[in-house]
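**Q** Here is a sequence together with a model predicted from it:
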Amino acid sequence: MFTVIGAIPRGKVASYGQVARLAGFPNYARKVGQLLKHLPPESTLPWYRVVNSQRRISFASDSDKFQEQKQRLEAEGVTFSGTNLIAKQCFWE
């Protein structure tokens, strides 16, 4: 799964389920989230490029992690609507 996450291009996002499927583990979307939750702080894996299937960041919108993830994505050119919905064209195909 880490290899798939590392392959998500700059400026694109993928869903937890998409990462699981591409890694050969369909129906293991929650496992992707669990793995990302335990990344060491010094990891260079682009964890912030993984979002939920509703095209949204999974962290609470008032949390520091939400703000960090959104800022990182915006810095790469990912666009959001006023309701924090990620633009369809930003999803990795």
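**A** Now that the structure is in, tell me what you want to look at. Predicted model, so just to flag it, every value in this text is computed and none were measured.

**Q** make it CA atoms for all contacts and neighbour counts henceforth
**A** Noted.

**Q** Show me how far stretch 29-37 is from its chain's centre.
**A** 11 Å (CA atoms, centre = their mean, to the nearest Å).

**Q** contacting residues around that stretch?
**A** Residues from elsewhere that reach stretch 29-37 (CA atoms under 8 Å, 6 or more residues apart in numbering): 1, 16-20, 47.

**Q** Check it against this one:
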Amino acid sequence: MKKIMDEKLIYEILSVVEEIPEGKVATYGQIAGLIGRAKNARLVGKVLSQAEFYGRYPCHRVVNHAGRLAPGWQEQRFLLLEEGVSFKDANHVDMKENQWEC
């Protein structure tokens, strides 16, 4: 049986994340769709949780479908604010204003 998470898939996900422009955000599902795996948003989240082992990627620009920040990652909000991303409240990005149109 083939491993679900091989290095080719990991770098495919990370290459999409690398394309998210500064000041914009994408969702886990959006990234999954862009790599042809629309039903694998959780897989994208798993890869991003381990991204530091593969290099430097702007993973802070990825949020859930409602714009919610990753739980327990306090730095994410600060990094997004530095890029000019606007928020609806303390934990949710304003998706209408900031979602990456790819």
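**A** Arrived safely. Predicted, not measured: the structure shown is a model, and the values here were computed from it.

**Q** ok, the contacts of stretch 29-37 of the first structure vs Lys65 of the first structure, which is closest?
**A** Of all the contacts of stretch 29-37 of the first structure, the one with the least separation from Lys65 of the first structure (CA to CA) is Trp47, at 11.3 Å.

**Q** How far away from the center of its chain is the top helix by length along the first structure?
**A** The residue-count maximum for a helix in the first structure (DSSP state H) belongs to helix 64-75. Distance, stretch centre to chain centre, for helix 64-75 of the first structure: 11 Å (CA atoms, centre = their mean).

**Q** in it, what's buried?
**A** Buried positions in helix 64-75 of the first structure, judged by neighbour count with 16 or more other CA atoms under 10 Å: 66, 69-70, 72-73.

**Q** and that helix, what other elements does it pack with?
**A** Packing contacts for helix 64-75 of the first structure, counted by 3 or more CA pairs under 8 Å, 6 or more residues apart in numbering; DSSP states H and E, involve no helix or strand.

**Q** Residue in the second structure paired with Lys12 of the first structure?
**A** Under the alignment (TM-score structural alignment), Lys12 of the first structure pairs with Lys24 in the second structure.

**Q** In this structure its match contacts Arg61, no?
**A** Yes - if you go by CA atoms under 8 Å, Lys24 of the second structure and Arg61 touch, sitting 6.7 Å apart.

**Q** more crowded one of those two?
**A** Legend: neighbour count by other CA atoms under 10 Å for Lys24 of the second structure and Arg61, higher for Arg61 (26 against 20).

**Q** what sits against the more buried one?
**A** 17, 20, 24-26, 80.

**Q** what's the matching residue for it over in the first structure?
**A** Using TM-score structural alignment, Arg61 of the second structure pairs with Arg49 in the first structure.

**Q** how near is that match to Val13 of the first structure?
**A** Note on Arg49 of the first structure: its distance to Val13 of the first structure, by CA to CA, to the nearest Å, is 5 Å.

**Q** go on, Ala23 of the first structure?
**A** Relative to Val13 of the first structure, Ala23 of the first structure is positioned 15 Å away (CA to CA).
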